[in-house]
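1. coords please:
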Amino acid sequence: MRTSNGAIPRAFRARLGARTAVARKRSRHRDRFLNDGFARNPIGLRLYYRILGDTGPTLLVPAACWLQEDLEPLARGRRVVFFDRSGRGRSDAIPAGVPVTFASEFEDIDSVRAHLGLDVFSLMGWSYMGLVAGLYAADHPDIVERLLLVGATSMRYFGPTPVLPPELERELDESLRRQRERIDADALKRLEAERAAGGWRDGVAFCREHRRLSGPRQFGRPEAMLRTKADPCALPNEWPTALASLMQQIYASLGATWDLSDRVRRVRAPTLVVHGLEDLVLPNAARLWGTLIEDARVLWLAGVGHFPWLEDPATFFPAVDAFLRGRWPDGAGRVTQAY
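-> All right, here's what the predicted structure looks like:
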């Protein structure tokens, strides 16, 4: 819901806050809930997992704290194992000085896999964990049966001020314009200034307000935020300062620039790339995944941002279900060109 100039109406932001509060209080449907618990990674950090669904093929999904409630429909006819990687959600925080690398990400996946006795599984990756999932699938072709990438981060980055092809420059400019339109930047700056000045000592309350103000920029359809059941702000690992620090570590480990295309080309699992055309992760990232992976199809979702299961559930869930059952969903096609 936007005004004629693209801004998010104040009344909508207020309604979002009220709906989020109600969602936190309402009881959860746990009819398909099996169990939850903790695995441990090689350095002893606890990794939270939660299992939903019936017996059947297994789908492994990182980012439990964001996805486990909103992706419950995927647990029909299969078992879905959600987990939080170290430093996220209900898993243990990463101690200072412990490096975060792709190797440590893979160790977290392998620790959950070993703890639950998973020989083979399909793997989903969303956002940055899409990059992790893609590289894990490349290195573990006998383990990952099918690969689902949703709004996945690109495997290429050429620095903060690269010389871009004109097509990609236009995509970036359009993305930045949408970001500016969809949030009240002044309100967000005031909130952060108040926090820096010693206000908002309640980390949960600050996180929820920060998410309410900043969240719409990640959506093509900001009103879809009302559908979310997740409340990651209840967990200190997901507070803005903690999350920013962790992501800084992650990207620092990759270096000033990176190009992991050669590794991605080794993916052998059938791969469905789902990408909203209004995602802040530029559509070219999806084009790259689609061109580099031999057996990949891309499903484009018009008017959708970074949360397709909330913004277009009528397309997202049937498409993912079809793919996990072994067929390409309607609308998914090959991509032959990327920039």
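2. when you work out contacts or count neighbours from here on, use the C-alpha atoms and nothing else.
-> Fine.
3. now do the helices in this structure.
-> 10-25, 64-67, 102-116, 128-139, 166-182, 185-196, 203-214, 240-254, 261-264, 283-292, 308-311, 313-324 (DSSP state H).
4. including mean neighbour count, could those helices go into JSON lines?
-> Shown next, in JSON lines, are the helices of the chain (neighbours: other Cα atoms under 10 Å):
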{"stretch": "helix 10-25", "mean neighbour count": "14"}
{"stretch": "helix 64-67", "mean neighbour count": "23"}
{"stretch": "helix 102-116", "mean neighbour count": "17"}
{"stretch": "helix 128-139", "mean neighbour count": "23"}
{"stretch": "helix 166-182", "mean neighbour count": "16"}
{"stretch": "helix 185-196", "mean neighbour count": "14"}
{"stretch": "helix 203-214", "mean neighbour count": "19"}
{"stretch": "helix 240-254", "mean neighbour count": "14"}
{"stretch": "helix 261-264", "mean neighbour count": "16"}
{"stretch": "helix 283-292", "mean neighbour count": "22"}
{"stretch": "helix 308-311", "mean neighbour count": "24"}
{"stretch": "helix 313-324", "mean neighbour count": "18"}
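5. please provide the structure for the following sequence as well, for comparison with the first:
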Amino acid sequence: MPTFSAPDGTVLSYRTAGGEGGAPLVCLPGGPMRASAYLGDLGGLAAHRRLVLLDLRGTGGSAVPEDRATYRVDRQVPDVEALRVHLGLDRMDLLAHSAAGDLALGYAAAHPGRVRSLTLVTARGRVLGVEFTPDHRREAASLRAGEPWYPAAANAFEKVLAGTATDADWDAVAPLFYGRWDAAAQAHSAADVEQSNEEAGERYAAAGAFDPSAARAAISALTAPVLLYAGELDGGPRPRVAAAMAAMIPGARLVVQPGGGHFPWLDDPAHFTRTVAAFLDEAEPA
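-> The predicted structure follows:
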């Protein structure tokens, strides 16, 4: 896997997928702090753009930093900038999933002139002061009441919210994150633990990571096109919460995937790739 050095000397890696057509699409994984392998080829998006999928520090092929406090999301913004420089890009198309929405928005606030387009896929927005509440999660879960696995998932979900969940409970709630609990989703979910850095995930949103008022002021000057892609069945964010995030970003557009969960490229690859590829094509200079 190709590597480069972060400003603090930590060696970071990334993988690529797809051909050479168009500008690279730099992809930031969520989790938080899950190796980029779970993104796969983003439902076939690699057929439209060359994907550059970063392993955040301490995940996948990237080294564990000497200072574990640098797992905090705002302290990883320089890593994204170092990748841009390493790739030789004046501006970059940036895609972020889930918790990486905080990283991408933090990067856009710090380096607005370096972002050519921003795609936020079922993304968090704590950097803007947007939180996903337990009620949001319950609302999304209730949409799955007709599923055969729902009673066990609903019971386990309350234990997760109470902080008393066992490993078995976490397994039971997994279907809530997918629009279709099929073999592909089950395999994808089963890889979560081995792909994730639990310590890093706990430090990701540590105290001091977010300054929402400053970030909102900085993002208000962003001129790059922004797409927020939400799933109809997702609890983080619910579509209306994604709409609230979009309202904070000049010119941002929102697309809600019917039947989509938290990993929408698995639920309906055609809808996902068609929508995101069209957005990227619009953003690319002629």
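6. could you get me the TM-score between them?
-> Comparison of the two superposed chains (TM-score structural alignment, normalised by the length of structure 2) gives a TM-score of 0.77, and 263 aligned residues with a Cα RMSD of 3.5 Å.
7. ok so, going back, just tell me which of the helices of structure 1 ends up closest to Gly276 of structure 1.
-> helix 308-311 (6.7 Å; Cα to Cα).
8. how far apart are the closest one and its match in structure 2?
-> By mean Cα distance after the TM-score superposition for structure 1, the fitted helix 308-311 of structure 1 averages 0.5 Å away from its aligned residues in structure 2.
9. tell me the residues of structure 2 aligned with that helix.
-> Aligned by TM-score structural alignment, helix 308-311 of structure 1 corresponds to residues 264-267 of structure 2.
10. ok now that stretch, how far from the chain's centre?
-> Taking Cα atoms, centre = their mean, to the nearest Å, one finds stretch 264-267 of structure 2 lying 13 Å from the centre of the chain it belongs to.
11. re the thing from before, right, so of the helices of structure 1, which gets closest to Ala75 of structure 1?
-> helix 313-324 (9.5 Å).
12. I'd like to know which elements the closest one is packed against.
-> Applying 3 or more Cα pairs under 8 Å, 6 or more residues apart in numbering; DSSP states H and E, we find helix 313-324 of structure 1 packed against helix 308-311.
13. who's in contact with the helix it packs on?
-> Contact partners of helix 308-311 of structure 1, identified using Cα atoms under 8 Å, 6 or more residues apart in numbering, comprise 70-71, 219-221, 224-225, 227-228, 275-276, 301, 304-305, 316-317.
14. which among those end up buried?
-> 70-71, 219-221, 224-225, 228, 275-276, 301, 304-305, 316-317 (16 or more other Cα atoms under 10 Å).
15. show residues contacting stretch 277-286 of structure 2.
-> Counting by Cα under 8 Å, 6+ apart, Gly22, Ala23, Leu45, His48, Arg49, Asp93, Arg116, Ser117, Pro225, Leu227 sit against stretch 277-286 of structure 2.
16. mind putting the residues you listed in CSV, distance to Asp268 of structure 2 and neighbour count included?
-> Output for the contacts of stretch 277-286 of structure 2, formatted as CSV (distance: Cα to Cα, whole Å; neighbours: other Cα atoms under 10 Å):
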residue, distance to Asp268 of structure 2, neighbour count
Gly22, 23, 13
Ala23, 24, 18
Leu45, 12, 23
His48, 16, 22
Arg49, 18, 21
Asp93, 22, 21
Arg116, 26, 21
Ser117, 23, 22
Pro225, 24, 20
Leu227, 18, 23
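17. which of the residues you listed sits closest to Trp170 of structure 2?
-> Leu45 (29.6 Å).
18. so what's the residue count around Ser154 of structure 1?
-> 23 (other Cα atoms under 10 Å).
19. dump the residue contacts of it.
-> Leu131, Val281, Ala285, Ala286, Leu288, Trp289.
20. on that earlier part again, including distance to Tyr49 of structure 1, could the helices of structure 1 go into CSV?
-> Below are the helices of structure 1 laid out as CSV (distance: least, Cα to Cα, whole Å):
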stretch, distance to Tyr49 of structure 1
helix 10-25, 20
helix 64-67, 7
helix 102-116, 8
helix 128-139, 16
helix 166-182, 33
helix 185-196, 32
helix 203-214, 22
helix 240-254, 19
helix 261-264, 27
helix 283-292, 28
helix 308-311, 21
helix 313-324, 21
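21. among those helices, which is nearest Ile94 of structure 1?
-> Per Cα to Cα, nearest to Ile94 of structure 1 of the helices of structure 1: helix 240-254, 8.6 Å.
22. tell me what the closest one is packed against?
-> Short answer (3+ Cα pairs under 8 Å, 6+ apart): helix 240-254 of structure 1 packs on no helix or strand.
23. could you check the angle helix 102-116 makes with it?
-> With axes from the mean of the first three to the mean of the last three Cα atoms, to 10 degrees as the basis, helix 240-254 of structure 1 and helix 102-116 are set at 110 degrees to each other.
24. got the angle for helix 240-254 of structure 1 vs helix 128-139?
-> Using the same axes, to 10 degrees: helix 240-254 of structure 1 against helix 128-139 is 30 degrees.
25. hmm, back to that, and the contacts of helix 308-311 of structure 1, which is closest to Val61 of structure 1?
-> Looking across the contacts of helix 308-311 of structure 1 and measuring by Cα to Cα, the closest to Val61 of structure 1 is Leu71, at 9.7 Å.
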